Every structure is written in structure tokens, then in C-alpha cells.
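Asker: Next input, structure requested:
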Amino acid sequence: MAESIAFTPSASRATIYAELLPQIRALIGAESDLVANLANTAAVLREAFGFFWVGFYLEKDGELVLGPFQGTLACTRIKIGEGVCGTAFAKRETLIVPNVDEFPGHIACSSASRSEIVVPLFARRGTPFGVLDVDSDQLDDFGPDDKTGLEAIAELFRN
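Answerer: As a prediction, this is how the structure comes out:
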């Protein structure tokens, strides 16, 4: 039976990430299936922050393929090196895009998306196997607290 995740809605983002991290760790630690854990993590993040879209893309045969997500219809496949997701994966670094319309080669899966943060997911040996993608319908919605918090959550999936 699933347990609910508790957080302080009026707290700062840094505080919410700090409250969520041990709860997500406990939630996914009890389950061995990656897809189930990614799905619950996407749901927790969307519920906690009200982000427009939260999801995961996993590398398969040289492309990023849509995995578990919460939000509107999404792009199914993204080429490595293209768009924000493909670029973050290829560079192996978190990308924060304050205005997606100003990102060269941005792939508009939804015209309502205005800003985005993408965090690579790494295997134990250091190779990326996917990305955590979070979109907002607000410009410049992501900052250092999101980078730190989402990277800590991504680290939980190091396999």
C-alpha cells in the first residue's frame, strides 16, 4: 500500500526538496522496479511543486524515449544532442533554460512550456542512461535550489 508524501506547501523550494528527499528515498528503496520508481517520483514532484510537466526520458538505441511522466502529452523520442533533454544528456550536465523560446533547437512538445530544467541520470560507472525533465508554464521558474534538489533526487537512481 502506498504511503502519502508529506511536505510543507508554503515553504521555500529548498525546504520542500529537503523534506521530499528522504521520503522519496524510502519510497523507492522499498521497490526494485525502475519504471515504478520513476513514475512515483514524477507524481511526487508534480504534486509538491505544481510543475507543468515532470517526467523521465530513458536512453534506448541512441535516442531518449519517453518514460514515466505527469502532465500533458509529451514528445515520444528525442535525439541525443537535440533539444534541452538531448543536449543535457550529451553534455552530461544539468541545464536550466529560463526561456525555452531562446534555446537554440528547442523541441516544443507543448506550446505552454516556458522554462525548463533537465538533469541527467547516471549509471554507477558514470554513463548517462536518461534524464529527469521538468517544465514550467512560467518564465525563469528554475534556479539553484531546483538544480541542487533535482540533482539529489536524480542521484537516488544511480544504478
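Asker: CA atoms for contacts and neighbours, from now on please.
Answerer: Fine.
Asker: The one helix or strand residue 149 maps to packs against which elements?
Answerer: Taking DSSP states H and E as the criterion, residue 149 maps to helix 144-155. Judged by 3 or more CA pairs under 8 Å, 6 or more residues apart in numbering; DSSP states H and E, helix 144-155 is in contact with helix 13-29, strand 115-122.
Asker: could you pull out the strands for the protein?
Answerer: With strands called from DSSP state E, the chain shows them at 53-60, 63-70, 77-79, 95-97, 115-122, 128-136.
Asker: Go through those strands and pick out the most buried.
Answerer: Stretch with highest mean neighbour count among the strands of the chain: strand 115-122 (a mean of 26; mean count of other CA atoms under 10 Å).
Asker: Can you lay out the helices and strands packed on helix 144-155 as JSON lines showing distance to residue 144?
Answerer: Converted to JSON lines, those look like this (distance: least, CA to CA, whole Å):
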{"stretch": "helix 13-29", "distance to residue 144": "9"}
{"stretch": "strand 115-122", "distance to residue 144": "11"}
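Asker: and this one, so I can compare the two:
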Amino acid sequence: MFVAAPIDASLKPALYAELAQQARGLLHGERDRIANAANFAALAWHALPDINWCGFYFFDGRELVVGPFQGKPACVRIALGKGVCGTAAATRETQLVRDVNAFDGHIACDSASQSEIVVPLVDASGALIGVWDVDSPSLARFDDEDRAGMEALCTVFVASLLPNHGVPTT
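Answerer: Predicted structure coming up:
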């Protein structure tokens, strides 16, 4: 089991603020969910240290189905309430798991993953869009700074799907 040196938590707010700014620029003017998800995942993959998978699972009305991602091949379908992704989707709450082996019902798509954070993606009406999932080969890779940063990034992604990127028309 690999445990990398922890990332300085004091640097995370600036990293996530810069990533959110880059994501807004990258997604500006495009509303296609798949195109935005692909570019968003690639941006995060290249910017976030110590991760081995990041990507989307989209809700198809019954279950979560893998969407654009970066990393090794992934599980294709996840039932609501199952694993970390299914739990985030069912509860509509971010799941920050410092040790996936201690998470009851964890679905191991990649045995190298040791920690995980999953942010539910919900539209303004409360409808589930899917989840944003990030894995790390290091134990306890994610903390509350990552939670806040990932949630802010996901707000940018969800806003990109709205007409005019969520900006009211006059």
C-alpha cells in the first residue's frame, strides 16, 4: 500500500480556485454534457496530484453509468446506494473516504485505489445528474479542503450545463 507525502493543506484553496477558473474558461460557451465532462476530467487529471482515477458517473433514471474519465477502465454500472458513488448519489452528500477498505460495500474497480471522494451532481430542481468521482492510491489523500474544492469545481461543471451557464437572461 502506497502512502505519499501529504499535500500541504494550505496550498489547496489556491489550487482549487485556479482549477475552478480554468474550468470556467474551458467550459465557457459549451453546454454539451459529454464534451464538458471529458474536458473537465482531463483538466482535473493533469492538475490534481496523487490521483489514479477521476471521472463521471451519470444517472440514467435507474442507475449510475460511467461517463468520461481519466485512468484505468472503470466499472460501468453502479446501483444507487451501492459503493461510494452509489451512496453519494442516493444521499446527495459528498462522500470523503480516507480508507476505501474500511468503507462497507466499497466497489473496487481498481485495487490500487486507497482513498476516494465522490461529489453528487444535482441540478437546481434537486434532480440527480450523476456523480464526480476521484480516487487516489494513497490513504487519506482527501480532506475537508478537497471536499470544499471539489464541490466548488462541480458547481462550475453543473452550471456549464445550464442555458447561458446559469447566468439569468434579461
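Asker: if we can go back for a sec, quick one: which of the helices and strands packed on helix 144-155 of the first structure is nearest residue 78 of the first structure?
Answerer: For residue 78 of the first structure, the closest of these is strand 115-122, at 13.1 Å, according to CA to CA.
Asker: now what about that closest one, what contacts it?
Answerer: Strand 115-122 of the first structure has contacts (CA atoms under 8 Å, 6 or more residues apart in numbering) with 84-85, 88-89, 92-100, 128-142, 147, 150-151, 154-155, 157-159.
Asker: give me that answer again for 6 Å
Answerer: Contact partners of strand 115-122 of the first structure, identified using CA atoms under 6 Å, 6 or more residues apart in numbering, comprise 85, 89, 94-100, 128-136, 139-140, 154, 158.
Asker: what's the angle from that strand to strand 128-136?
Answerer: Orientation check (axes from the mean of the first three to the mean of the last three CA atoms, to 10 degrees): strand 115-122 of the first structure against strand 128-136 gives 160 degrees.
Asker: Show where strand 115-122 of the first structure falls in the second structure, residue numbers please.
Answerer: On the second structure, the counterpart of strand 115-122 of the first structure by TM-score structural alignment is residues 115-122.
Asker: once aligned to the first structure, how far is the matching stretch on average?
Answerer: For stretch 115-122 of the second structure, the mean deviation from the first structure after alignment is 0.3 Å (mean CA distance after the TM-score superposition for the first structure).
Asker: Quick one: distance of that stretch to the chain centre.
Answerer: Mean-position distance between stretch 115-122 of the second structure and its chain equals 5 Å (CA atoms, centre = their mean, to the nearest Å).
Asker: repeat for stretch 90-102 of the second structure
Answerer: The chain centroid and the centroid of stretch 90-102 of the second structure are separated by 12 Å under CA atoms, centre = their mean.
Asker: Look at it and report the distance between its end residues.
Answerer: End-to-end distance of stretch 90-102 of the second structure: 20 Å, with CA to CA, to the nearest Å as the criterion.
Asker: For the helix holding residue 149 of the first structure, list every residue counted as buried.
Answerer: Using 16 or more other CA atoms under 10 Å as the test for burial, helix 144-155 of the first structure gives 146-147, 149-151, 153-155.
Asker: Distance of the residue sitting nearest the centre point of the first structure relative to residue 11 of the first structure?
Answerer: Closest to where the C-alpha atoms of the first structure average out (CA atoms, centre = their mean) is residue 132, at 2.7 Å. As judged by CA to CA, residue 132 of the first structure and residue 11 of the first structure stand 23 Å apart.
Asker: for residue 89 of the first structure, same thing?
Answerer: Look at residue 89 of the first structure and residue 11 of the first structure: by CA to CA, they are 31 Å apart.
Asker: Just want to know which of those two has more residues nearby.
Answerer: Higher neighbour count among residue 89 of the first structure and residue 11: residue 89, with 31 against 11, using other CA atoms under 10 Å.
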